[in-house]
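>>> Okay, structure incoming, though there's no sequence with it:
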């Protein structure tokens, strides 16, 4: 469990610090950054699986199952959409909204569970959803517009998680399949930008270009750490640790990127933090009741 705790902290800390990483490419279009992220993630996972032994039967089983391929394709498109929105938001001064999005994701998952998995949340869990809804409403009033970045991030990642529940493959096999699905699209886009002289990546300073080429590693490693944590830790503990990510992102948005954090937005986040505490306590109570039975 101790090793699992460190893996979880590593994964969520890395995810929380990702805005600093993507900010180093802010001169590039979000689509170009995403395309390189997909291409190099695919390359990294291909090498990773080639080095690993005994994985090819799992890969062969995945690519010969039509239903599984369809689900992997859907999850690849969903996570790519999530990455694109996140990268665009970070490089256009909306880091606070990305933090808000990942805070409300677990609560959005409750709604998905109700509609798609026929789950029955407790009264406390419904209260958490209502508090989070009030927080989003206040954020909308403060922004003067609907916080579409936050809601879209929560929606795409929530649907991605829902699809992943239907496919029983570990993180490395799953990520390899997801990136393989969108790899041709990303590669064609990179080639198109180059041929039309609209690409900027190859004119980056050597250090920035090296970092961009390592985006596959930056994408895959936290996911692999998370997979190692998930098999070692109780789900309730993992649920608490996951808020490290958006908390780090929120701190970066305020103290590093100097984004405006108004009193109304503070109240909005306070409501969402309260919702998360209520939701976490309710989830722990449900878990203990299940164990007792």
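That came through, no problem. Treat the numbers as computed from the prediction; the structure is a model and nothing was measured.
>>> C-alpha from now on. contacts and neighbour counts both.
Noted.
>>> Can you check which helix is longest in this structure?
Using DSSP state H to define each element, the chain has its longest helix at helix 263-292.
>>> Can you give me the end-to-end span of stretch 112-122?
15 Å (C-alpha to C-alpha, to the nearest Å).
>>> buried set for it?
112, 113, 121 (16 or more other C-alpha atoms under 10 Å).
>>> Among those residues, which one sits closest to residue 209?
Among these, residue 112 lies closest to residue 209 (C-alpha to C-alpha), at 39.2 Å.
>>> what helix or strand does the closest one sit in?
Assigned by DSSP states H and E, residue 112 belongs to helix 95-116.
>>> Output the contacting helices and strands for that helix.
Under the contact definition 3 or more C-alpha pairs under 8 Å, 6 or more residues apart in numbering; DSSP states H and E, helix 95-116 sits against helix 66-91, helix 123-143, helix 148-164, helix 244-255, helix 263-292.
>>> between those helices, which gets nearest to residue 26?
Proximity to residue 26 (C-alpha to C-alpha) singles out helix 66-91 among those, at 5.3 Å.
>>> In the closest one, which residues have enough neighbours to count as buried?
Quick answer for helix 66-91 (16+ other C-alpha under 10 Å): 68-69, 71-91.
>>> one step back: check which residues of the longest helix of the chain are buried.
Within helix 263-292, the residues that count as buried by 16+ other C-alpha under 10 Å are 264-265, 268-269, 271-273, 275-276, 278-280, 282-283.
>>> quick one on the thing from earlier: of all the helices and strands packed on helix 95-116, which one is nearest residue 182?
With C-alpha to C-alpha, the closest approach to residue 182 among these belongs to helix 66-91: 6.4 Å.
>>> what's the angle between the closest one and helix 244-255?
20 degrees (axes from the mean of the first three to the mean of the last three C-alpha atoms, to 10 degrees).
>>> Put this next to the previous one:
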């Protein structure tokens, strides 16, 4: 029991650390605003791939890639998930450095509810009445932002959709989290290197000369900041109930939202507040329904 309690505590702290790091990442990417967004993404791919492949080789030996891809259909499924997560990274970094931090937080607030919709459409899952109410309230919030704020929240929906579809593919792919991420990173490595070479030869790069040692170091460390929270998250979900992780995931968009309002001082007027209020209410109903269901299962007599 003592060991189980220690594992749970370690998992909780690791999950909290991963979500806090994700939530504070806009500050890090803001330090790199002098670097073109696609160059940041390319460096993020390069250095995170080197870190992940080295970690997997150390933990599992040189045959980890062959063993992972030996499973049927896994190669093309991970290629698709790599494309989705690459698009998500590119949109997110561009949005942060273009002054849309609040809208990126909206995307990750919407994401859990979009996961529910995808579960209904693709996995034939059934929703409870509170879950349908949550989806309806979130949709009302998005429509309000579209018609009253004056622009369609395409950044938020693009981030939410790309990450939700990524989650769907990874759910269907029979592979562990870290080896799967390693294969995805290798798929992205060649396009990433091509982007880096194109940037260096067309005046948009400066890694070897121009950006300075400070920016170069930040780009390299950015790879570690990409991989470490994902490794930590994979560690945590094996030790912490998913219902708890589901609630903790709101740490990241909450921190992003607070940074957008108070640090980056982005506009947050009455119309935007009303749209967010619909979505926060939807999340509250969704979280309460999930908590009530998990409590019922825990209290149900064992047959």
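That came through, no problem. Just so it is clear, the structure is predicted and the values come from calculations on it, not from any experiment.
>>> what's the TM-score here?
Once superposed, the chains reach a TM-score of 0.95 (TM-score structural alignment, normalised by the length of the first structure), with 292 aligned residues with a C-alpha RMSD of 1.5 Å.
>>> on that earlier part again, can the helices and strands packed on helix 95-116 of the first structure go into JSON lines with extra columns for distance to residue 191 of the first structure?
Converted to JSON lines, these look like this (distance: least, C-alpha to C-alpha, whole Å):
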{"stretch": "helix 66-91", "distance to residue 191 of the first structure": "18"}
{"stretch": "helix 123-143", "distance to residue 191 of the first structure": "38"}
{"stretch": "helix 148-164", "distance to residue 191 of the first structure": "27"}
{"stretch": "helix 244-255", "distance to residue 191 of the first structure": "33"}
{"stretch": "helix 263-292", "distance to residue 191 of the first structure": "42"}
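>>> Name all residues that make contact with residue 47 of the second structure.
220, 221, 222, 223, 224 (C-alpha atoms under 8 Å, 6 or more residues apart in numbering).
>>> Could you check which residue of the first structure pairs with it?
Aligned by TM-score structural alignment, residue 47 of the second structure pairs with residue 40 of the first structure.
>>> and that match, which of the three is it?
Secondary structure, DSSP: H, G, I helix; E, B strand; the rest coil: residue 40 of the first structure is helix.
>>> show me the contacts for the residue most central in space within the second structure.
Geometric centre of the second structure, nearest residue: residue 163, 6.4 Å, by C-alpha atoms, centre = their mean. Going by C-alpha under 8 Å, 6+ apart, residue 163 of the second structure touches 84, 85, 88, 111.
>>> Without its sequence neighbours, what residue ends up closest to the last one?
Yep, that's residue 111 of the second structure we're talking about. residue 160 (4.6 Å; C-alpha to C-alpha, 6 or more residues apart in numbering).
>>> doesn't residue 105 make contact with that neighbour?
No - counting by C-alpha atoms under 8 Å, residue 105 is not a contact partner of residue 160 of the second structure; they are 9.8 Å apart.
>>> quick one: the helix holding residue 112 of the first structure aligns where in the second structure?
Counting by TM-score structural alignment, helix 95-116 of the first structure sits on residues 101-122 of the second structure.
>>> Tell me the residue in the first structure aligned with residue 30 of the second structure.
Matched to the first structure by TM-score structural alignment, residue 30 of the second structure sits across from residue 23.
>>> I'd guessed that match sits against residue 93; true?
No - taking C-alpha under 8 Å as the definition, residue 23 of the first structure is not a contact partner of residue 93, at 9.8 Å.
>>> how big is the offset of the match of helix 95-116 of the first structure relative to the first structure?
Mean deviation of stretch 101-122 of the second structure relative to the first structure after superposition (mean C-alpha distance after the TM-score superposition for the first structure): 0.3 Å.
>>> same question, stretch 37-47 of the second structure
Mean for stretch 37-47 of the second structure is 0.9 Å (mean C-alpha distance after the TM-score superposition for the first structure).
>>> Mind listing what's buried along that stretch?
Result for stretch 37-47 of the second structure [16+ other C-alpha under 10 Å]: buried residues 37, 38, 39, 40, 41, 42, 43, 44, 45, 46, 47.
>>> And stretch 144-161 of the second structure, by the same measure?
144, 145, 146, 149, 153, 155, 156, 157, 158, 159, 160, 161.
>>> That stretch: end-to-end distance?
19 Å.
>>> Map residue 174 of the first structure across to the second structure for me.
Looks like residue 174 of the first structure aligns to residue 180 there (TM-score structural alignment).
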